[in-house]
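K.L.:
Provided below are the primary sequence and the corresponding predicted coordinates.
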Amino acid sequence: MKLDDIKPDIVHDVTGTYCPVPIAETAKQIKEMEIGQILELIADDPGVVEDIPAWCSSTGQEFLGMYEEDGEYHLFVKKVKELT
């Protein structure tokens, strides 16, 4: 799947926040979503480039990819299982 083809169900902007807020907000949003839905997280903390894929790996969610534009990172996460 190309990033241009991704249609997020929820867009969540956490710009202006830093670790651990982007991870905590991602977890909160994923818990509220249905399996199969896609979250687009917008952040300006460069730590998310490593943190979000690692979080996805540790929680069993699917990291679909990311791009950077004008100092903002757009990360895409697909919910594939319930968080415990």
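P.N.:
Cool, got the structure.
K.L.:
When you work out contacts or count neighbours from here on, use the C-alpha atoms and nothing else.
P.N.:
Will do.
K.L.:
what are the ranges of the strands in the chain?
P.N.:
For the chain, applying DSSP state E gives strands covering 10-13, 38-43, 62-69, 72-78.
K.L.:
most tightly surrounded among those strands?
P.N.:
By mean neighbour count, with neighbours taken as mean count of other CA atoms under 10 Å, strand 38-43 ranks first of those at a mean of 24.
K.L.:
between it and strand 62-69, how many degrees?
P.N.:
Using axes from the mean of the first three to the mean of the last three CA atoms, to 10 degrees, one finds that strand 38-43 and strand 62-69 are set 40 degrees apart in direction.
K.L.:
Summarise which helices and strands strand 38-43 is packed against.
P.N.:
With contacts taken as 3 or more CA pairs under 8 Å, 6 or more residues apart in numbering; DSSP states H and E, strand 38-43 sits against strand 10-13, helix 21-32, strand 72-78.
K.L.:
take a look at this one as well, against the first:
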Amino acid sequence: MSTEFNVTETLDVKGLGCPMPVVKTKQSIDSLDEDGVLEVVATDSGSMSDIKGWANTTDGVELLDQKENDEGGETVYRHYVRKTE
């Protein structure tokens, strides 16, 4: 996956567990214009598979990248989703 894109909006879902990261991601992506890129910042490790699965089965979105980083002693998961229609 490439990191060659510009983030349109960032969604912070840190502290939220399944299924809320996906629910909030869908709500935010719906409000973006076509080709907009949403960065989702989560602390739920399940968000890696949940958001990937959601993006792979949802028309109009494309998962661009996912990253796992240690930020201040906390594992943070960043997901980059493009609205394609």
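P.N.:
Good, I have the coordinates. None of these values were measured; they are calculated from a predicted model.
K.L.:
before we move on, back to that, distance to Ile52 of structure 1 for the helices and strands packed on strand 38-43 of structure 1 - can I get that in JSON lines?
P.N.:
Formatted as JSON lines, those follow (distance: least, CA to CA, whole Å):
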{"stretch": "strand 10-13", "distance to Ile52 of structure 1": "14"}
{"stretch": "helix 21-32", "distance to Ile52 of structure 1": "7"}
{"stretch": "strand 72-78", "distance to Ile52 of structure 1": "8"}
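K.L.:
Out of the ones you listed, the one nearest Leu3 of structure 1 is which?
P.N.:
strand 72-78 (8.4 Å; CA to CA).
K.L.:
whereabouts in structure 2 does the closest one align?
P.N.:
Counting by TM-score structural alignment, strand 72-78 of structure 1 falls onto residues 76-82 of structure 2.
K.L.:
after superposition, how close is that stretch to structure 1?
P.N.:
Superposed on structure 1, stretch 76-82 of structure 2 shows a mean distance to its aligned partners of 0.3 Å (mean CA distance after the TM-score superposition for structure 1).
K.L.:
Other residues contacting that stretch?
P.N.:
Applying CA atoms under 8 Å, 6 or more residues apart in numbering, the set of residues contacting stretch 76-82 of structure 2 from outside is 7, 14, 29, 35-45, 47-48, 51, 55, 61-70.
K.L.:
Indicate which one of the helices and strands packed on strand 38-43 of structure 1 is closest to Met1 of structure 1.
P.N.:
strand 72-78 (11.4 Å).
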